[in-house]
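Participant: Sharing a model prediction with you, sequence too.
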Amino acid sequence: MNRQPLSAIAAPRGLVGGPFGSSLVNADYTLEGVPVIRGANMSAGRFIGGEFVFVSPEKFTRDLSRNHAVPQDIIYTQRGTLGQVALVPRGVQETFVVSQSQMRLRVDPNRAVPEFVYYASTTADFLRQIEDRAISTGVPHTNLGILAELTIPLPPLAEQQAIAEVLGALDDKIAANASLASTADELSLGQFQSFLRDGELAERATADVATVVLGGTPSKAISGYWTNGTVPWLNSGELNATRVLEPSALITEEALSKSAAKMMPPGATLIAITGATLGQIARLEIAASGNQSIVGVWSEDPIMSVWLYFALRARRDQLLTRATGAAQQHVSKADVAQLQIPVPSRETLWTFGQYAIPLLNLATNAERESIALAATRDALLPHLMSDKLRVRDAESAASAAGL
């Protein structure tokens, strides 16, 4: 397939970096105005998103108008987490500012389809080009000159559009599922909070109403205990999501038997107790074990396990007040076990369960479907970009995945 550098598909003055350092500093940020695209806005999926900071319209007009982005522009990370790329969405905001750590590409519509260029910029081949050309002195970074030279496959416009539509449909469904799961979780939380506010609840130590276990580390004498394992194994970094549906690794049963870690059932609440993820809470949707950075909490009563998930979230700030450590903050299993949580009557618990359990199941099923859709998208992407797969066949594969 024909390949072209990004410079060949850019509109006039389409490749733009962020402003000079002194032109945009923290003191320039305001509560409203023109949003600034920073690294934190590059990890929300296909489109920029998350919490934005702003600059005033006057600041934008005076110092930053050259460093702007508009819908359909493509944003690349220049320093920090290299390889991040995102589109500026339509219908949200007409103008953005590109920060010092980002670069913007505006494509010539006669040469390329922005959504296609975005997907081409997420391939392993494109990421390798960035890695090979990155400047490693200090913080790893690239620049506009490097970005301009990076190449992507460039089929005819009609084919670009067709490829972008197939992959975009998968991402649209993933985004819809994420919204559905978030709404289901918020509704369940709202119901919990209404009982917390209006119900007659007793305060009990977590260990009085639930099983509390600490993860462990397998014996170092077992070599290669991650190889060919069958038992799902977790670490605290996986608790950034609301629900844990897939493990990062599989451990052998022999290694687990020589570890202090215990198997935790579906429905358990996981709490990260150390390091950067301290206080992260997620609901486990598979049977799994984990390392010593995780505490698991559950009840034999599945409705109580659901209540515990929300009760521990409600008491997260209280748990964090127990954190100790200078270099790395942490809490202990005992801190979790002794944490006072609200406990309802059996009638209140049953009423809550009838409302919350179907919603949590809906959220879990939506996220499981998204995992399958993302796997399909990632499998199709390199084949579509290399012309090894026809769009019609890709559409069939997407349909089979549940689109």
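Facilitator: Arrived safely.
Participant: going forward, measure contacts and count neighbours with C-alpha atoms only.
Facilitator: OK.
Participant: who are the neighbours in contact with the closest residue to D73 other than its chain neighbours?
Facilitator: Nearest in space to D73, with sequence neighbours left out and distances taken as C-alpha to C-alpha, 6 or more residues apart in numbering, is R106 at 4.9 Å. Residues counted as contacts of R106 (C-alpha atoms under 8 Å, 6 or more residues apart in numbering) are A10, A11, G14, L15, Q72, D73, I74, P114.
Participant: mind putting those in JSON lines, secondary structure included?
Facilitator: Output for the contacts of R106, formatted as JSON lines (DSSP: H, G, I helix; E, B strand; the rest coil):
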{"residue": "A10", "secondary structure": "strand"}
{"residue": "A11", "secondary structure": "strand"}
{"residue": "G14", "secondary structure": "strand"}
{"residue": "L15", "secondary structure": "strand"}
{"residue": "Q72", "secondary structure": "coil"}
{"residue": "D73", "secondary structure": "coil"}
{"residue": "I74", "secondary structure": "strand"}
{"residue": "P114", "secondary structure": "helix"}
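Participant: Comparison target, given below:
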Amino acid sequence: MVERQLTFADLAKAGDMIFGDGYRTKKSEHGMPGLPILRVAEVHDGVIRPDFTDYVSNAYRGAMGVKVSRWGDIVLTTKGTVGRVAIIPVGSPEFVYSPQVCFFRVAEGARLESKYLYYWFKGSEFWSQAGSRKSQTDMADYLNLSDIRSLSITVPDRLQQQAVVEVVGALDDKIAINERIAATYEQLLKLQVDCMGLEADPDPVTAASVTEFVQFNPKVAKPSSEAVYVDMAALSVNRAGISAWTRREPKGGTRFVNGDTLLARITPCLENGKTGYVDFMENGEIGVGSTEFIVMRSVQGVPPEFSYFLARSKRFREHAIRNMVGSSGRQRVAAVDAANFYISRPDEKLLAAFGEVASNFFAHVRSLDRESRTLAALRDSLLPQLMSGKLRVRDAEKIVEGAV
């Protein structure tokens, strides 16, 4: 296996790739129609979760130049939480990168495989260098362009790179399949909810208060010891599953249990659809979340998943957004105002049928999510061994075959 040790400056000079930081926009350049700004908080490990809050007017597109995203670009967060990496997926809308996001665009026929570079950013060779560079400031951790130019990468021959990508990529592909299955289930359940008339304006005479079906911020005892903690970044804009959580001492915040729905109540998270369904904790366990959540819980006799699909419904979200108050940029909706909402009373048989299907679908998704977390852990353990050559590709292939 032929290997070369090259710096990023070497690769850029030879035309193997271009890289740079984002566009330093001025407030006066913001406007519509335009390109959404991709900010550092919207880049998560392996995925882009855009908020679509700020746009740079198309009048400045020429000035943006190469800082406009392309499919296949690798993006790396370089300030604050340094090192989150993702790929701009095929079909993604265009973005203009913010200054705290660095992009890497590998040329066709380059000595470096684009996806190999993506996985390299997750490995020890990158982190051993980034760790010493990102802390050379008294302020937040930061990697500047000079730091990135000086990064040194071991570049095996393309066949070896492709083999590593194929092995590790098989795990990511299975995780992506699980995501698509979960998304399909949600789409099918939404159709059932629509059949109950949730999106239709109710008849004022027969309308039902939503509080007949859902509690808002129900009382939950304070956990007595370290508890699950969910922050805003863990909520998806289009999926029920909560992507990540930590544990910490319960010092405040919203409290929830399995079967609860977490609704973001602050701008721009509410407008962007940040919502999650809690089903990953142990039975009886109490979790703690951001103070910017509203907890929604189906009342006894109503399927627990109903509260999630209510929170996702267009009518309810429009109602919640209309009732936001506060200064520009920090508006919130109060739980009592969100709860002042009326729906067409669901047919009992349709509601029961929805509950049966939803219970089965969500149980399967829980299983898929557990599998995805296991696959991600396996990927993260194999990757450094493959990159360093400690593990042969053929041995890794056998391990992956057993997992997928």
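Facilitator: Sure thing, it's come through. These numbers come from a predicted model, not from an experiment.
Participant: TM-score for this pair?
Facilitator: Superposed pair, TM-score by TM-score structural alignment, normalised by the length of structure 1: 0.72. Supporting alignment: 380 aligned residues with a C-alpha RMSD of 4.5 Å.
Participant: quick one on the thing from earlier: can you match the contacts of R106 of structure 1 up with structure 2 and say which hold?
Facilitator: Compared against structure 2 with both residues aligned by TM-score structural alignment, their matches' C-alpha atoms under 8 Å, the contacts of R106 of structure 1 retain G14, L15, D73, P114.
Participant: looking at the residues you listed, which has the most residues close by?
Facilitator: Using other C-alpha atoms under 10 Å as the neighbour definition, these reach their maximum at P114, which records 24 neighbours.
Participant: and that one, what pairs with it in structure 2?
Facilitator: Pairing criterion TM-score structural alignment: the partner of P114 of structure 1 within structure 2 is identified as S114.
Participant: Quickly name whichever of the contacts of R106 of structure 1 is closest to P247 of structure 1.
Facilitator: Ranking those by separation from P247 of structure 1, with C-alpha to C-alpha as the measure, puts I74 on top at 32.0 Å.
Participant: For the closest one, give me its contacts.
Facilitator: I74 of structure 1 sits next to V85, A86, L87, V88, R104, L105, R106, P114, Y118 when contact means C-alpha under 8 Å, 6+ apart.
Participant: Of the contacts of R106 of structure 1, just say which sits nearest to A184 of structure 1.
Facilitator: Compare each of the contacts of R106 of structure 1 with A184 of structure 1 using C-alpha to C-alpha and the shortest gap goes to Q72, at 30.6 Å.
Participant: Which helix in structure 2 has the most residues?
Facilitator: Taking DSSP state H as the criterion, structure 2 has its longest helix at helix 348-388.
Participant: do structure 1 as well
Facilitator: Among the elements of structure 1 assigned as helix by DSSP H, the one spanning the most residues is helix 157-198.
Participant: Which neighbouring elements make contact with whichever helix or strand comes after it?
Facilitator: Taking DSSP states H and E as the definition, the helix or strand that follows helix 157-198 of structure 1 towards the C-terminus is strand 202-205. Secondary-structure packing of strand 202-205 of structure 1 (3 or more C-alpha pairs under 8 Å, 6 or more residues apart in numbering; DSSP states H and E): strand 340-343.
Participant: packing partners for the strand it packs on?
Facilitator: Partner elements for strand 340-343 of structure 1 (3+ C-alpha pairs under 8 Å, 6+ apart): strand 202-205, helix 302-314.
Participant: List the superposition-based mean deviation of the longest helix of structure 2 with respect to structure 1.
Facilitator: In the superposition against structure 1, helix 348-388 of structure 2 averages 2.7 Å from its aligned positions (mean C-alpha distance after the TM-score superposition for structure 1).
Participant: just the angle between that helix and helix 304-312, please?
Facilitator: Regarding helix 348-388 of structure 2 and helix 304-312, their directions subtend 80 degrees when assessed with axes from the mean of the first three to the mean of the last three C-alpha atoms, to 10 degrees.
Participant: Report the secondary structure state of P12 of structure 1.
Facilitator: Taking three-state DSSP as the rule, one finds P12 of structure 1 in the strand state.
Participant: can you tell me which residue in structure 2 aligns to it?
Facilitator: Across the alignment, which pairs residues by TM-score structural alignment, P12 of structure 1 is matched by A14 of structure 2.
Participant: ok, that match to G65 of structure 2 distance?
Facilitator: The span separating A14 of structure 2 from G65 of structure 2 equals 20 Å under the rule C-alpha to C-alpha, to the nearest Å.
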